[in-house]
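Colleague: Okay, sequence plus prediction incoming.
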Amino acid sequence: MKKDFNKTIKNVKKNVVEYVLTNRLFISYCILALIATICIRKFTINSVFRIKPLITDLGLILLIGSFGYFVKPKNQFKYYFTWLIIINLACLISSIYYRFFTSFASIGELATVGQTETVTGSIFDRLKIYDFIYIIIPIIFYLIHKKLLSSVYYSFIDKIEKSKKMFIATFCVGIVFVGYSLGVAKNSDYSRLAKQWNRLYIVERFGIIMYQVNDFVQYLTPQISSLFGQEKATELFNDYFNTKEKTKENKYTGVLTGKNIVFVHMESMQSFLMNLSFNGKDVTPNLKKLAKEGMHFTNFYPQVSTGTSSDTEFTLLTGLMPASSGTVFVSYYDRNYFTIPKYLASRGYETFSMHGNLSSMWNRNKAHPSLGYNSMYFGDVFDYTDKDVINLGINDSLFFKEAIPMLENIEKNNTNYMGTVITLSNHSPFKLASMHSNLDLTSHYEVTNDSGITQTLEKDYLSSTSVGEYIKSANYADNALGDFISYIKNSNYFNNTVFVFYGDHDAKLSRNEINYLYNLNPETGGVYKKGDKNYVLYDYYEHELNKKTPLIIWSKNKELQSIFKGEVTYTMGMYNVAATILNMYGIYNKYNVGEDIFTVKDNNLVIYPNGNILTNKVYYNNSTNEYKELTDEKIDKEYLDNIKSIAEKRLDVSNAIIVYNLLENKKMNGE
């Protein structure tokens, strides 16, 4: 028996050696592709040693590679090299993309690259040295090919390779690996695959290749929506809205009837800036003043996906969530939506939008008319030169200065109006706008020498960091905003107008970048670590909660000032704005998923596109199924299950409205 065993081992060893020697190109492809998939998980979600995504990625690599056996050996390099390029390019794009959005890239969003507000400099700012591994891997494969080409490998393999047999064997092994991964998956795993909105979890559980395959399927689904899913989406829609209760009236119902309204969209402006000062100077003194003079919503959270600014515009105007794949402004702009501009236009209001960039950016030249804007004032109507440009268009100071006479002219020629003024300068890369701020970020600290003498020293490490540049950029934007408010106050117009100022989304800085603000060691330029006496906890939850932005309703009209004053502390999302504002006009829109904040109050849920949930009691992380309690009240399973159920229904019905155009034959409900 021992002799038979040794013989078996010897035969296995011989077969393995023979397989390796006769499949060197294929094995090289598999190893290099697998390295790329491991790297993307390491560099993003820091998940390296989980066996399930590893098995799934390897299984799919084998399945893809098995078809290479149908290609003649001398041409197999082209097949495998092409797939290595695709896999590594997907990893590279997702790696950079992750640093902007803490998510993974989608095919539907890559199709909109030309529309995005991310400039080249901003992309290069986010490149890391380890990203080049995705370029090095295909080069290594090419060098292996050249080495094999210089030998007799290809001609030898051409004579002995049994293509069909190798295909079947490799394909079957791949099926076993993928089948195992899917076989041990839970129902919740399949649900997340089907919905695709928890991308981090999908990559962590199934690997990057399965994510990309699933994303491609999700991308194709709406393209054939008339053949697939329409009936189910309609049923979901009817079930949701047939049971939805009409919003009750509250003390703000109708207070804006006959009043004009202008939304001021403040690029990347976060609330924490309002509490910062350096060397006796506030970072955002004008925003702080506005908050004191108007109604300030202190717990307001954007709900953006990868459409960033365009997602905010859409969600604010409609009360719907962003699309689960792609962006509404590019992929679904031609649907019918019930919006603030449309409701007010039906009451005789002139509706308009203003932006210092090209109207083609984010496809606004098509999306804005679809959302109900009658007139658009974009970069081509402003008078400026190249020296007036910061980031993507005219600088905020000049933009506001030139916008004032346009706004006055609109008021002069219309009984009522509603518009959105979109700022631009406080956009990444923040270094460009930061150079126009004279805010001093120098830190002062005391040191005691060996003689016991204490000295006060100063250093400025912060200005050269990402968060330092963001702070100075926001300071510049705030200065421009202050000039705009002065123009408004000194104008003979706008006495019947309310202004709604809102931050469109966070700065998209990583937790490590923001942590530098809270844990900077002014003496060394490093950061305090846990255990240091000056250390400030800034964990995942602190970072997520820190993403809130300002929302302020303000007017120079004394009567309106008496209505819109004080702090509103309810936890509020961007999708609550439409219902809240429309109620102030006495208008009810049934077909949204956000509620009037003054009706729902402390029972509100802020739902994020990735399935995370925020209430006044808890922040729930959908990716890890963990949560942080925000009060002393203990959260039980029943509470979590309830809010998760509500969140899932709202995300599903909102996406169904978008993808399947379910409002096409509905009438606006202006009750």
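Modeller: Ah, there it is.
Colleague: okay, CA-based contacts and neighbour counts for the rest of this
Modeller: OK.
Colleague: tally of neighbours for the closest residue in space to residue 649 that isn't next to it in sequence?
Modeller: The shortest distance from residue 649 to any non-neighbouring residue, by CA to CA, 6 or more residues apart in numbering, is to residue 240 (7.9 Å). Here the count is done by other CA atoms under 10 Å, and residue 240 has 15 residues near it.
Colleague: The one 4 residues further on now?
Modeller: When neighbours are counted by other CA under 10 Å, residue 244 registers 12.
Colleague: Look at it and give its secondary structure.
Modeller: What DSSP: H, G, I helix; E, B strand; the rest coil gives for residue 244 is coil.
Colleague: can you tell me how far it sits from residue 215?
Modeller: Residue 244 sits 32 Å away from residue 215, going by CA to CA, to the nearest Å.
Colleague: hmm, back to that, wouldn't the residue nearest to residue 649 be in contact with residue 654 here?
Modeller: No: counting by CA atoms under 8 Å, residue 240 stays clear of residue 654, with 10.2 Å between them.
Colleague: before we move on, the earlier item: name the element the residue nearest to residue 649 belongs to?
Modeller: Residue 240 is part of helix 230-242, with elements assigned from DSSP states H and E.
Colleague: Is residue 354 in a helix, a strand, or coil?
Modeller: Under three-state DSSP, residue 354 comes out as strand.
Colleague: Sorry, slip of the keys, the one I care about is residue 265.
Modeller: Applying three-state DSSP: residue 265 is strand.
Colleague: ditto for residue 255
Modeller: With three-state DSSP as the criterion, residue 255 reads coil.
Colleague: got a list of what the nearest residue to it once chain neighbours are set aside touches?
Modeller: Nearest non-adjacent residue to residue 255, counting by CA to CA, 6+ apart: residue 584, 5.2 Å away. The contact partners of residue 584, taken as CA atoms under 8 Å, 6 or more residues apart in numbering, are 252, 253, 254, 255, 256, 257.
Colleague: From the residues you listed, list just the buried residues.
Modeller: Neighbour-count burial (16 or more other CA atoms under 10 Å) applied to the contacts of residue 584 gives 252, 253, 254, 255, 256.
Colleague: Correct me if wrong: the last one contacts residue 585.
Modeller: Yes: distance between residue 256 and residue 585: 5.0 Å, which falls inside the contact criterion (CA under 8 Å).
Colleague: Mutual contacts of these two, please.
Modeller: Contact criterion CA under 8 Å, 6+ apart; residues shared by residue 256 and residue 585: none found.
Colleague: another structure for you, compare them:
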Amino acid sequence: MKNLFKRIHQSVNTKLGFFMLTVILCWIKTYLICLTKFNLGIKSVMQAFLLFLNPIPTTILLLGISLYMKGRKSYIYMMIIDAITSTWLFANILYYREFSDFLTLTLIKGSSSASNNLGTSILGIILPTDFLAFSDVAILIILLIIKFIKLDKTKLNFKIPLTITGIAVVSFGINLTLAQQDRSGLLTRTFDNNYIVKYLGLNAYSVYDTIKAAKTSAVKANADSSDMKTVKKYINNNYVAPNVQYTGVAKGKNVFVIHLESFQQFLIDFKWDGQEVTPNLNKIYHEQNTLSFDNFFNQVGQGKTADAEMMMENSLFGLPEGAAMVTDGTSNTFQAAPAILDQHGYTTASFHGDVPSFWNRDNTYKSWGYDYFFSSNYYKQKKSYNIGYGMKDKIFMKDTANYIQKLPQPFYSKIITVTNHYPYLLDKKNQSIAKTDTGDSTVDGYVQTAHYLDQSVGEFMNWLKATGLDKNSMVVFYGDHYGISGNHKKAVAKLLGKKKFNDFDNAQFQRVPFMIHMKGIQGGINHTYGGEIDALPTILNLLGVNNKDNIQFGSDLLAPNHPQLVAFRDGDFVSPEFTKVNGAYYYTKNGTPAKNLSKDQHSRLETMSNQVATELSLSDKIITGDLLRFYNPKGFQKVNKKDYNYSKSKSLQKLKDQDKKDQTSLEFKNNNKSLLNLYDTDAPELQN
């Protein structure tokens, strides 16, 4: 044993030996992290083997470059590369924990648009074991400092590093071949980054992502009008006529779209400790003048809230990586809800209690045709007014009412709440319900912020009633995405009183509220399956706006022939009969694996999978190729971004001038007197 240790010690004191030690440590560390920190869905012996194998090729290739160098430069380069890849691994651990996905170049390029207020979130999700990502670097540095390992300045024969590079290339080729055999079309037909990491490793995924980002840039430069013809043909062939019974029932009415941040459907009627978590939304949900949908799903990808906004206002899917609002919101041509309704006589405005650059809204909203964007610059700011990702909802919604009363009617307004956002922080004076007791810190505060959001909604709805706005307004509520990710299965199972919570359950857990509330509407709970992609066609039909010439991938949820196929961003789907999760099929009603299928069932599943893949692909082409610049729907005037300016002084003057001209705002009709005195809130920060 002593001789063996001596031989190992002598070996690592050579440049080649140190290289091998670095590779082995990096490989073991990466494998353990991929196995324990990421939910990659290993379902076969081959997949398990490839996960074990895939760190080796890129590690050998990257670290092997150092062997071409002389002296201490070789060691310095090796340590720098190890440190960089370790930092990249660490960053992905944190990102994956919250978003169940991996970082992309596109996302990083747009990170400044979503980086505000992230400090608290990052600190809240770091675990001590995450620093395992730097374990090999620490070990090697210590061994070098104590001189257990001495630098070998001998120059290697050129054939040695060349051979090692060759080994890396060949081993990657073997890895890729085995991966392609187990998952055909891995690099050409995938909507899920987990597959790439599972089969090829995190470093290979990073290279793949970089190449794909470069190709996307080239696609936009090379796109032409012929690409739009393919899209238009598909849209025409799959057009679903809206429900004529509901066509125009809200024509001329104001529209409130209330964005319920991270709010999931299970919260409706959910009680904790004998108390309703969301009593106000529960009441609205069950009222006869509310159209409520209990099988409405979020369909977001990496863009989360940005993806939800893209679907809600454009009926276009988010991109497979990054957020389209960030990557394409400034430059692309859109035919979004604000522009459509503006051209039908509506004043359009969005309200958000955080900085205007968040998700690039200050630029994207110009492309979408918003007349006004009221961001944090428009609101009175105090430290106690803010928490997490912006203003507390009660304060934000009261201050929003001040601008609402100044908008010329009819108006289309989107109100984006933020308090019910991870990490679900709420100061004690605003807590009015106990935390849950799952033992998961991410999950247990969720009911407190959801309850606070519900109270905020109740106060706002009371103000609408007090001012009479409720009589001539349609209020749309929607949850943008999940609040609790699939990485908290044990806690969710305990929260819901289930014995287990598997991937199928998580797919069903993606339901979010979608409610349309309006005086006189024929409401009730609708069980049709749909998602955020269907919101815009549904709203437009209610407002009496024909969308037949528009490029929209959703359809009216109330239409008799509405296709009840809900596409998820990774290519999975859910329908009343079948659910597809990670390539496996289940019966939606009971969650059992769909086995022994008939020929007809096989055919239907293939048709559904192809339809989902086609729609995701065509939607991606529209955004990445900026194809809407080649299409002018009948009666629609292209948005000129230069017509919009969201600076506070210019916007408020424009609003004043418009109100004086139109004389239709709530405040104008009240003899130019504010009705904010009718807004009743119990926000402790606003009490005298």
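Modeller: Perfect, I can see it now. Only a predicted model underlies this, so the values are computations on that prediction, with no experimental measurement involved.
Colleague: just to revisit the earlier point, can you tell me which residue in structure 2 aligns to the residue nearest to residue 649 of structure 1?
Modeller: Taking TM-score structural alignment, residue 240 of structure 1 has residue 234 as its aligned residue in structure 2.
Colleague: and if you look at residue 253 of structure 1?
Modeller: By TM-score structural alignment, residue 253 of structure 1 lines up with residue 247 in structure 2.
Colleague: Over to residue 219 of structure 1?
Modeller: Match for residue 219 of structure 1 (TM-score structural alignment): residue 213.
Colleague: what does the host helix or strand of its match rub up against?
Modeller: Element membership for residue 213 of structure 2, per DSSP H and E: helix 202-222. Outside of helix 202-222 of structure 2, the residues within contact range by CA under 8 Å, 6+ apart are 55, 58, 85, 89, 104-106, 193, 196-197, 624-626.
Colleague: and the gap between the match of residue 253 of structure 1 and residue 545 of structure 2?
Modeller: For residue 247 of structure 2, the distance to residue 545 of structure 2 - CA to CA - is 8 Å.
Colleague: Residue 20 of structure 2 too?
Modeller: Taking CA to CA, one finds residue 20 of structure 2 at 67 Å from residue 545 of structure 2.
Colleague: what residue of structure 2 matches up with residue 23 of structure 1?
Modeller: That one, residue 23 of structure 1, aligns with residue 16 by TM-score structural alignment.
Colleague: correction: residue 506 of structure 1
Modeller: Residue 506 of structure 1 maps onto residue 482 in structure 2 when the alignment is built from TM-score structural alignment.
Colleague: Not counting its neighbours along the chain, what's nearest that match?
Modeller: residue 262 is the one closest to residue 482 of structure 2 (CA to CA, 6+ apart), at 5.3 Å.
Colleague: wait, isn't residue 339 of structure 2 in contact with residue 370?
Modeller: Yes: between residue 339 of structure 2 and residue 370 there is a contact at 6.7 Å, judged by CA under 8 Å.
Colleague: What segments of the stretch 451-600 of structure 2 are strands?
Modeller: 473-479, 514-517, 524-526, 530-531, 566-567, 573-574, 578-581, 584-587 (DSSP state E, counting those that start in this stretch).
Colleague: Next up, the contacts around the corresponding residue of structure 2 for residue 274 of structure 1.
Modeller: Using TM-score structural alignment, the equivalent of residue 274 of structure 1 in structure 2 is residue 268. Residues in contact with residue 268 of structure 2 (CA under 8 Å, 6+ apart) are 277, 278, 281, 282, 285.
Colleague: Kindly provide the distance from residue 651 of structure 1 to residue 540 of structure 1.
Modeller: For residue 651 of structure 1, the distance to residue 540 of structure 1 - CA to CA - is 23 Å.
Colleague: scratch that, residue 181 of structure 1 is what I was asking about
Modeller: 29 Å.
Colleague: Comparing the two, which residue is more hemmed in?
Modeller: Neighbour comparison, residue 181 of structure 1 and residue 540: the larger count goes to residue 181, with 20 against 12 (by other CA under 10 Å).
Colleague: Return the residues in contact with the counterpart of the more buried one in structure 2.
Modeller: When structure 2 is aligned by TM-score structural alignment, residue 181 of structure 1 is paired with residue 175. If a contact means CA under 8 Å, 6+ apart, then residue 175 of structure 2 has 50, 53, 54, 199, 200 as its contacts.
Colleague: Show me what the second one lines up with in structure 1.
Modeller: With TM-score structural alignment as the criterion, residue 53 of structure 2 lines up with residue 55 in structure 1.
Colleague: Leaving aside the residues adjacent along the chain, what's closest to its match?
Modeller: residue 177 (5.8 Å).
Colleague: now residue 410 of structure 1
Modeller: With CA to CA, 6+ apart, the residue lying closest to residue 410 of structure 1 is residue 417, at 7.6 Å.
Colleague: does the one you found really touch residue 411, like I thought?
Modeller: Yes: the pair residue 417 of structure 1 and residue 411 passes the contact test of CA under 8 Å, sitting 7.1 Å apart.
Colleague: Give me the more crowded residue out of these two.
Modeller: The residue with more neighbours, out of residue 417 of structure 1 and residue 411, is residue 417; 24 against 19, by other CA under 10 Å.
Colleague: can you tell me how far the residue mapped onto the more buried one from structure 2 sits from residue 401 of structure 2?
Modeller: Residue pairing (TM-score structural alignment): residue 417 of structure 1 is matched to residue 411 of structure 2. Using CA to CA, residue 411 of structure 2 is found at 13 Å from residue 401 of structure 2.
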